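A.B. asks: Based on what follows, work out the 3D shape:
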Amino acid sequence: MTILVTGAAGFIGSNFVLDWFSQSKEDVVSLDLLTYAGNLENLSSLNGSPHHHFVQGDIGDRNLVSSLLKKYQVRAIVNFAAESHVDRSIHESKDFIETNIVGTYNLLESARSYWNDLDKNLKQDFRFLHISSDEVYGSRDLTDPPSNESDPYKPNSPYSASKAASDHLVRAWFQTYKLPVLTVNSANNYGPYQFPEKLIPLCILNALKGKPLPIYGNGQQVRDWLYVKDHSAAISEILKQGHIGETYNVGGRNEKTNLEVVETLCAILDELKPKSNGKSYRDQITFVKDRPGHDRRYTIDASKLERDLGWRPQETFETGLRKTVLWYLENAAWMGHVVTGEYQDWIQKQYP
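C.D. replies: Okay, the predicted model is just below:
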């Protein structure tokens, strides 16, 4: 048997695939369209493995997905495929509607058709695991408790609205068709292989190049930060033990303001890669105009996952961030390969 991982060449998807092979011999079919944030180099350590099968393609291509499900006798789909950057969703919302909503719909229909034709035992074991975001719950006040799985959805950006819509589709396919689904809403991920449009890798890249470290508004927006390897472990556990139809929040118990994140990152860089002039990277911090509809705080309650399935994050923010900075320092060639002309155009557009 095999699992199908969509969006497998992206940040979280590639980390999950690599972590999967560190603990399992079960085959993986990696499906990715290889848009700007998909990078085959993330999976290069699996080149030549008879247990890994990469396919370039779209989750919306039902003929392709159906053929892969049948050919490899897939027993689970883990769906990471998504447009995921809020800033891009503000400028280019159509791509988010097409991928996150229409793409998820087509993937669900491919899965449902395949699942319906399975024999009884295989049908019982099949799972469709959908990866979503804490942003679907909307912004929380500083005194509000963390978002839990029963909280109403209040998305505020085109990105979070598209993810909320995809979550509703997944739920509906369970309620209406009994497709055995699981949904994961995770906190802000960080770690190796993250495309440098997101805060942490962007600031690492800019710090090393002596460029400004851009922080929106006053930098007091709060996020819960989850090391990507902890997220991978949670997904594996949910796939193994999760109750069909349930949603599980995955959080790191690491609420930090954006300014705290960048200041901590600078302190680690000061230690690991000190400037020749003796100055701190903190001197490069620059406050820029806030983005439209910027949510003040995301915070997530992962107690259900911890209580029911026994998962706990292994990294604190400080230990996870140190590992992340070390990875980027040791993989400058990877960073150089992903920072293309298209990326430079985006940075100039976003941070003029």
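A.B. asks: C-alpha only now, for contacts and for neighbours.
C.D. replies: Noted.
A.B. asks: Buried ones in stretch 106-122, by neighbour count?
C.D. replies: Neighbour counts using 16 or more other CA atoms under 10 Å place 106-112, 114-115 of stretch 106-122 among the buried residues.
A.B. asks: so who does the closest residue to residue 62 other than its chain neighbours touch?
C.D. replies: In space, and not counting its chain neighbours, residue 62 is closest to residue 110: 5.8 Å by CA to CA, 6 or more residues apart in numbering. Residue 110 is in contact with 62, 65-66, counting by CA atoms under 8 Å, 6 or more residues apart in numbering.
A.B. asks: where's residue 110 relative to residue 75, distance?
C.D. replies: Relative to residue 75, residue 110 is positioned 13 Å away (CA to CA, to the nearest Å).
A.B. asks: Next: residue 248.
C.D. replies: On the measure of CA to CA, residue 248 and residue 75 end up 20 Å apart.
A.B. asks: Also residue 235?
C.D. replies: 15 Å.
A.B. asks: before we move on, the earlier item: closest one to residue 267 out of the buried residues of stretch 106-122, please.
C.D. replies: Closest to residue 267 out of the buried residues of stretch 106-122 is residue 107 (43.5 Å), distances taken as CA to CA.
A.B. asks: before we go on, could you also do this sequence so I can check it against the first one:
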Amino acid sequence: MPESRSMEWNGSYSSVTMFVLLGLTDKKELQFMLFPVFLGTYLVTLIWNLGLILLIRMDSHLKTPMYFFLSFLSFIDICFSSSISPRMLSDFLKEEKTISLFSCVTQYFFVTWMGLTECCLLAAMAYDRYVAIGRPLQYTTIMAPGLCGKMVAGAYVSGFFSSLSQALSCLHLSFCGPNVIQHFFCDLPQIVSLSCSKPFISQIALILVAVIIGFGSLFIILLSYGFIVASVLKIASGKGSVKAFNTCASHLAAVTLYYGTVLSVYLCPKSSQSMKQDKVVSVFYVIIIPMINPLIYSLRNKEIKAALKRLSKRTAD
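C.D. replies: So this is what the prediction gives:
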């Protein structure tokens, strides 16, 4: 197993200043095969999400709270993928996949910031769907632009400070070897496992953020959908019920995919075999989901399709 040579002697032990990212695989041939696959995935993620943001900004028919939140979700997905993919792609072509402690913590900060912000934004979108179905007559009054802006700002600020608290806790840890991170990006559980000091503060920060932001957002989503189901059951016509559920289908799919993969990574017991599986699942939630989110919200969305037709018509004219 590789070890970095960058160590500083401090008393009776050496202080690790560089880490080695093991990556998805240590097989060189497979790394060269994976490079074009993940490069294509990253480029598609950028194009689809940027395209959706521009479409929402350009089309006046999409100036509604749902698409306002969706444009910020696309922006988060771009940042989420960009905090990991460029580094992972460069590592495919390197012999030594070393990263400094500061760079590692910085990457973790941005990955976690975007991940936690997405949790909060998905909760805000769930509340928006409840208001649209449960209180349609008051929808425009309740979901006013001012409230939507505050909800988005709250999501970013909550994610920022939650992530910052975890990142700062990592800088107080001591590392004296080994220095190999069993992942393709820097994640707190892997960083903490390499520490030779007591990681109590880091573990407490991780638990508090997981409970308050992670499970708090999930609770709001489940509560919103509970009220949505109650509202739909009151609708007399079957056609109205189907229409109500269709407005939630894309968001529900995005929530299921995101929370399903994240919870399977961070709640399952760890073993050498499960760590390999975690890498595969992590690829899904940090790389694949940001790419497919625009498709989830666009494929069955008549308003998005209509907006694309209007844009193509204007371009043709």
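A.B. asks: TM value for the aligned chains?
C.D. replies: Once superposed, chain against chain, the TM-score is 0.27 (TM-score structural alignment, normalised by the length of the second structure); 139 aligned residues with a CA RMSD of 6.3 Å.
A.B. asks: Looking at residue 235 and residue 75 of the first structure, which has the bigger crowd around it?
C.D. replies: Remark: of residue 235 of the first structure and residue 75, residue 235 carries more neighbours, 25 against 19, as counted by other CA atoms under 10 Å.
A.B. asks: Can you give me every residue that contacts the more buried one?
C.D. replies: By CA under 8 Å, 6+ apart, the contact set of residue 235 of the first structure is residue 184.
A.B. asks: what helix or strand is residue 163 of the first structure on?
C.D. replies: Assigned by DSSP states H and E, residue 163 of the first structure belongs to helix 158-177.
A.B. asks: list the helices and strands the very next helix or strand once past that helix packs on?
C.D. replies: Per DSSP H and E, the first helix or strand lying C-terminal to helix 158-177 of the first structure is strand 181-186. In this structure, strand 181-186 of the first structure makes packing contacts with strand 127-133, helix 158-177, helix 228-241, strand 247-250, judged by 3 or more CA pairs under 8 Å, 6 or more residues apart in numbering; DSSP states H and E.
A.B. asks: Format the ones you listed as a markdown table; extra columns: distance to residue 350 of the first structure.
C.D. replies: Below are these laid out as a markdown table (distance: least, CA to CA, whole Å):
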| stretch | distance to residue 350 of the first structure |
| --- | --- |
| strand 127-133 | 23 |
| helix 158-177 | 16 |
| helix 228-241 | 25 |
| strand 247-250 | 30 |
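A.B. asks: Among those, which comes closest to residue 222 of the first structure?
C.D. replies: With CA to CA as the criterion, residue 222 of the first structure lies closest to strand 127-133 of these, at 15.1 Å.
A.B. asks: other SSEs contacting the closest one?
C.D. replies: Counting by 3+ CA pairs under 8 Å, 6+ apart, strand 127-133 of the first structure packs on strand 74-79, helix 158-177, strand 181-186.
A.B. asks: Give me the contact list for whichever helix or strand comes after the last one.
C.D. replies: Past strand 181-186 of the first structure, heading to the C-terminal end, the next element that is a helix or strand (DSSP H and E) is strand 188-190. The contact list for strand 188-190 of the first structure, computed with CA under 8 Å, 6+ apart, reads 12, 133-134, 200, 223-228, 231, 321, 324.
A.B. asks: Okay, and the residue nearest to residue 62 of the first structure sits in which element?
C.D. replies: Assigned by DSSP H and E, residue 110 of the first structure falls in helix 104-116.
A.B. asks: so which of the contacts of strand 188-190 of the first structure would you say is closest to residue 349 of the first structure?
C.D. replies: residue 200 (18.9 Å).
A.B. asks: so where do the strands sit in the stretch 1-150 of the first structure?
C.D. replies: 2-6, 27-32, 52-56, 74-79, 127-133 (DSSP state E, counting those that start in this stretch).
A.B. asks: just checking, residue 191 of the second structure touches residue 181?
C.D. replies: Yes. Taking CA atoms under 8 Å as the definition, residue 191 of the second structure is a contact partner of residue 181 at 7.0 Å.
A.B. asks: about what we covered before: got the helices and strands packed on strand 127-133 of the first structure as a markdown table, with distance to residue 86 of the first structure columns?
C.D. replies: Below are these laid out as a markdown table (distance: least, CA to CA, whole Å):
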| stretch | distance to residue 86 of the first structure |
| --- | --- |
| strand 74-79 | 19 |
| helix 158-177 | 5 |
| strand 181-186 | 15 |
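A.B. asks: just the ones you listed: most buried one?
C.D. replies: Compared across those, strand 181-186 shows the largest average neighbour count, a mean of 25 (mean count of other CA atoms under 10 Å).
A.B. asks: can you state the direction angle for that strand and helix 104-116?
C.D. replies: 140 degrees (axes from the mean of the first three to the mean of the last three CA atoms, to 10 degrees).
A.B. asks: Excluding covalently adjacent residues, which one is nearest to residue 80 of the second structure?
C.D. replies: Per CA to CA, 6+ apart, closest to residue 80 of the second structure is residue 114, 5.5 Å.
A.B. asks: ok, now how distant is residue 170 of the first structure from residue 182 of the first structure?
C.D. replies: Counting by CA to CA, the gap from residue 170 of the first structure to residue 182 of the first structure is 8 Å.
A.B. asks: Spit out the residues that contact the two alike.
C.D. replies: By CA under 8 Å, 6+ apart, the residues touching both residue 170 of the first structure and residue 182 are residue 130.
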